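[1] Predicted model and sequence below, questions to follow.
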Amino acid sequence: MKREKINILQLVDGFRLGGAETKLLELIKHLDKDKNKITVCSLTSAGSLQRDFESVGVKVKVFPRKHRFDVTLIPTLVRFLRKERIDIVQTTLFYADILGVIAARIARVPAVISWETISHDHAFYAPRYRRMAYRLAMKFVDRIVAVSKGVKESLIRGGITASKIKVIYYGVDLMRFNNQDNGKCKAEIGLDGVFPVIGVVARLDKIKGHEYLLRGLTKIVERYPGTKCLFVGDGTYRKALEKLTQELGLNNHVLFLGFRNDITCLLNTLDLFVLPSVSEGLPNVVLEAMACSLPVVATSVGGVPEILVNKQNGILVPPRDPMAIATAILELLDNRERRVSIGLNARKFVERKFSLETQVNQFQKLYDYCLMDKSNELYYE
């Protein structure tokens, strides 16, 4: 007898334009709708990605929190889970992890999965109530999906049982992200004939390390006076970065582009991609840059060393080190042949190990496993 579709609730903190939310959208879009019935539920009332989630043919619900840790939502979630007869709850981001796990267990949902996209060594999880709440909630999940071995190790250091954690790397849509004509974006931004063009795609947050790139940029413009650096993304740290840009005399070299929907086009305007983060899980944007055959300079944090092999398909530098960032960038700018070689190696590496198809297939296997006899541990051997 053919099994009915797996009824999955994807619970997320909100629909803002963030890395975790974007990857969840991508996963839902590519999961087999003949095998899965998917509902997406947000715990925040508004977000720029809501229409995108609604456009992929799944049910979208919003249960907005009245405040950050609104436990009054738990009964609402319990009723919804029972009414919809949900088979699997998958949670993404902190508040979804806590409220979703509690509600799922009260509603006696058969399986609960938490998708962990950031390193838990970062201070975001440092407040004691967060650490305690998270550790407690994770006792009641069936599996935790970590996006890198680095994230898995940080979870274990935080007291999570290793046997519960499964690493599923991000995958990249290789048809979308590739080396293509960049004339349109270059002309729009006014970069025709400009060399070099360096870029960062990340929210403007202290953890992303933009300030260290800015300080390193002062050395780069000494050798390459025409340098342009694109900051793609927005956030609470923007004013501080704009002020630092002015103080360093870099106003003519740095462009703050805000949030953009044409990331593929923008990546292809660059000569070199940089991610100077202080902490990361597995930065999907690095994989996207690699898929576009870009040479990448990134800090050796979180899961980054799992995707960048130093000096082969990118260059790794220590975090919080402007001089190391500048030295690595100049090394690539000074040698076109090396830039091209590293970029081509990056593309081949992503094609071989980080396809979106592989990621989606691994999640499907996990969903199937979670609804099988729990004594069958073969998938996790």
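    Happy to help now that I have it. Numbering: from 1, shown residues only.

[2] drop to CA atoms for contacts and neighbour counts, all remaining ones
    Noted.

[3] which one's the longest helix in this structure?
    helix 336-353 (DSSP state H).

[4] Contacts for the helix or strand following that helix, please.
    Counting by DSSP states H and E, the next helix or strand C-terminal to helix 336-353 is helix 356-370. Helix 356-370 is contacted by residues 6, 27, 30-31, 88, 111, 142, 168-174, 379 when judged by C-alpha atoms under 8 Å, 6 or more residues apart in numbering.

[5] Can I get the buried part of the residues you listed as one PyMOL selection?
    The buried subset of these, as determined by 16 or more other C-alpha atoms under 10 Å, is captured in PyMOL by this line:
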select buried, resi 6+27+31+88+111+142+168+169+170+171+172+173+174
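
[6] State the distance from residue 24 to residue 360.
    Relative to residue 360, residue 24 is positioned 11 Å away (criterion: C-alpha to C-alpha, to the nearest Å).

[7] more neighbours, the two?
    Relative neighbour count places residue 360 above the other of residue 24 and residue 360, with 21 against 18, counting by other C-alpha atoms under 10 Å.

[8] picking that back up, of the contacts of helix 356-370, which belong to helices?
    Residues from the contacts of helix 356-370 lying in helices, with DSSP H as the criterion: 27, 30.

[9] just the contacts of helix 356-370 now: which is nearest residue 232?
    Looking at the contacts of helix 356-370 and their distance to residue 232, the nearest is residue 172, at 19.1 Å (C-alpha to C-alpha).

[10] isn't the closest one right next to residue 349, touching?
    No: in this structure, residue 172 is not within contact of residue 349 by C-alpha atoms under 8 Å, at 11.5 Å.

[11] now for the helix or strand harbouring residue 324, which elements pack on it?
    Take DSSP H and E as the rule and residue 324 turns out to sit in helix 322-333. Under the contact criterion of 3 or more C-alpha pairs under 8 Å, 6 or more residues apart in numbering; DSSP states H and E, the helices and strands touching helix 322-333 comprise helix 210-223, strand 296-299, strand 315-317, helix 336-353.

[12] any chance of those in JSON lines, plus distance to residue 282 and mean neighbour count?
    Written out in JSON lines, the entries for these read as follows (distance: least, C-alpha to C-alpha, whole Å; neighbours: other C-alpha atoms under 10 Å):
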{"stretch": "helix 210-223", "distance to residue 282": "18", "mean neighbour count": "20"}
{"stretch": "strand 296-299", "distance to residue 282": "12", "mean neighbour count": "26"}
{"stretch": "strand 315-317", "distance to residue 282": "14", "mean neighbour count": "22"}
{"stretch": "helix 336-353", "distance to residue 282": "13", "mean neighbour count": "18"}
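
[13] one more structure, for comparison:
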Amino acid sequence: MAGYQFGFLLEQSLGHVTHTKNLLTNVALDPEVHAHWGLIDFEATGIAGRIPVYRSNWTVRAGVRARREVARINRLTRLDALFFHTQVPAVFAQSWLRKIPGIVSLDATPLQYDELGAFYKHEQGPAWLENWKWRLNRDCFRSARRLVAWAEWTKLGLVRDYEVPADKITVIPPGVNVHEWRRPTPRVPHADPVKILFVGGDLERKGGLMLLEAYRALRHLGLELHLVTKDRLAPEPGVFVYNGLQANSQPLKDLYHTCDIFALPTFGDCLPMVLSEAGASAMGIISTDVAGIPEIVRNGETGLTVPAGDAASLTQALRDLATNPALRMTLGERAMAHVTRHYDAPTNASLLLDLLKAEANTARAEGLAVPTSRDAS
């Protein structure tokens, strides 16, 4: 059989939207793959916004929408494999995972997300509900042929907390299109003000408010602070706010290229894709030692990490990079090399497709029946 018919069911919330855009671009580069896209919207509007449970529970909403999307695609073609990102839309679509070879990708396990939950305004339910949720997710991970983890941190959580064999998990970070984010010219020392860049929709969760305080303590050094966020801020000297920049847009890339330091002192994140963008742009990076971040920002090697919520350490790290251009550029060059090697989206999309092809080929060799029904129970 020539070519592969793959279904992609992708959660559309937070940084997963940017991940989707990168996959749409890079999967299309493989002539063997015929991709069918099911984009699972987060919002519940209209009639859906008035249905109890459905409107308030993202897992239920995502699962119902994913099942419908797979059924729609399956009416159009004979699918060779399914790819779910994240596990949220896959949990209530396990009947499809048992019929069509499937891979489930995730940035964090539900238990890891619970650990960061306070920063996402996420609350845990009663014990019986959390136990039921754990079993559902464990069964989902069992139903998938393979799992893709965004970080070694994620893989550890799957093995430790969900009984997943380590050899079933492949670590493939999301990445960015590195060639598009590279600066057109190398960075060199300059006499202009050193510019600090922050990119994060949720200013508070991402540490932007603490960054503002650190900046104010260092403003006398002649620095500038550039904030790309959805939040509005009152004007103040040396602070520039951008509320309308779109992900992957050229104006956003230009801002990365003109700024010197990328600061994301986040309180709660799994693996922010903006760090890959900063690394590809050869910026001196400062972030926190949260979740999978130390895998991309290796302290003292590809950037600097500080404890989350430690304003004094953040201020010192900013001072170190702002006043030491040689250190800033050395860390930036190492970050660029590290991101190019491990976080390049076209390369990593090819790795994902290789996994899907391998599962499709195995299913063909085993003579597994591809579903002929036009729906799943």
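    Now that the structure is in, tell me what you want to look at. For clarity, every value in this text was computed on a predicted model and none was experimentally measured.

[14] I'd like the TM-score for the two structures, please.
    Structural agreement between the two chains, given as a TM-score (TM-score structural alignment, normalised by the length of the second structure), stands at 0.77; 331 aligned residues with a C-alpha RMSD of 3.2 Å.

[15] which outside residues touch the host helix or strand of residue 246 of the first structure?
    Assigned by DSSP H and E, residue 246 of the first structure belongs to helix 238-247. Helix 238-247 of the first structure is contacted from outside by 204-205, 210-211, 214, 251, 254, using C-alpha under 8 Å, 6+ apart.

[16] Now flag whichever of the residues you listed is closest to residue 276 of the first structure.
    Of all the contacts of helix 238-247 of the first structure, residue 210 has the smallest distance to residue 276 of the first structure: 6.3 Å, by C-alpha to C-alpha.

[17] how about that closest one, what's its partner in the second structure?
    When the structures are aligned by TM-score structural alignment, the residue of the second structure matched to residue 210 of the first structure is residue 208.

[18] Run through the residues that contact that match.
    Counting by C-alpha under 8 Å, 6+ apart, the residues that residue 208 of the second structure touches are 198, 200, 264-266.

[19] Go ahead and confirm residue 66 of the second structure touches residue 40.
    Yes: the pair residue 66 of the second structure / residue 40 is scored as a contact, 6.5 Å apart, by C-alpha under 8 Å.

[20] Find residues that contact each of the two.
    9, 89.

[21] Between the two, tell me which one has more neighbours.
    Between residue 66 of the second structure and residue 40, counted using other C-alpha under 10 Å, the more crowded position is residue 66 (28 against 21).

[22] three-state assignment of the more buried one?
    When the structure is reduced to helix, strand and coil (DSSP: H, G, I helix; E, B strand; the rest coil), residue 66 of the second structure reads as helix.

[23] if you skip the residues just before and after it, what's nearest to it?
    Ranked by C-alpha to C-alpha, 6 or more residues apart in numbering and with sequence neighbours excluded, the top spatial neighbour of residue 66 of the second structure is residue 89, at 5.6 Å.

[24] Give the equivalent position in the first structure for that neighbour.
    Superposed on the first structure with TM-score structural alignment, residue 89 of the second structure falls opposite residue 96.

[25] Quick one: neighbours of residue 60 of the first structure, just the number.
    Residues within reach of residue 60 of the first structure, counting by other C-alpha under 10 Å, total 18.

[26] show me what contacts it?
    39-42, 53-54 are the contacts of residue 60 of the first structure under C-alpha under 8 Å, 6+ apart.

[27] Nearest to residue 345 of the first structure among those residues?
    residue 53 (33.7 Å).

[28] what about the closest residue to the closest one other than its chain neighbours, which helix or strand?
    If you skip the residues right next to it in sequence, residue 53 of the first structure has residue 25 as its closest partner in space, 6.2 Å away by C-alpha to C-alpha, 6+ apart. Counting by DSSP H and E, the element that carries residue 25 of the first structure is helix 19-30.

[29] now that helix: which residue numbers in the second structure?
    Under the alignment (TM-score structural alignment), helix 19-30 of the first structure falls on residues 15-26 in the second structure.

[30] Show me what counts as buried in the matching stretch.
    Applying a neighbour-count criterion of 16+ other C-alpha under 10 Å, the buried positions in stretch 15-26 of the second structure are 15-20, 22-23, 26.

[31] Over to stretch 75-85 of the first structure?
    Going through stretch 75-85 of the first structure with 16+ other C-alpha under 10 Å, the ones that come out buried are 77-78, 81, 85.

[32] same check, this time on stretch 82-101 of the first structure
    Using 16+ other C-alpha under 10 Å as the test for burial, stretch 82-101 of the first structure gives 85-101.

[33] Same check on stretch 288-299 of the second structure?
    Within stretch 288-299 of the second structure, the residues scored as buried using 16+ other C-alpha under 10 Å are 288-294, 296-299.

[34] Show only the entries of the residues you listed found in helices.
    Going by DSSP H, the helices hold 293-294, 296 from these.
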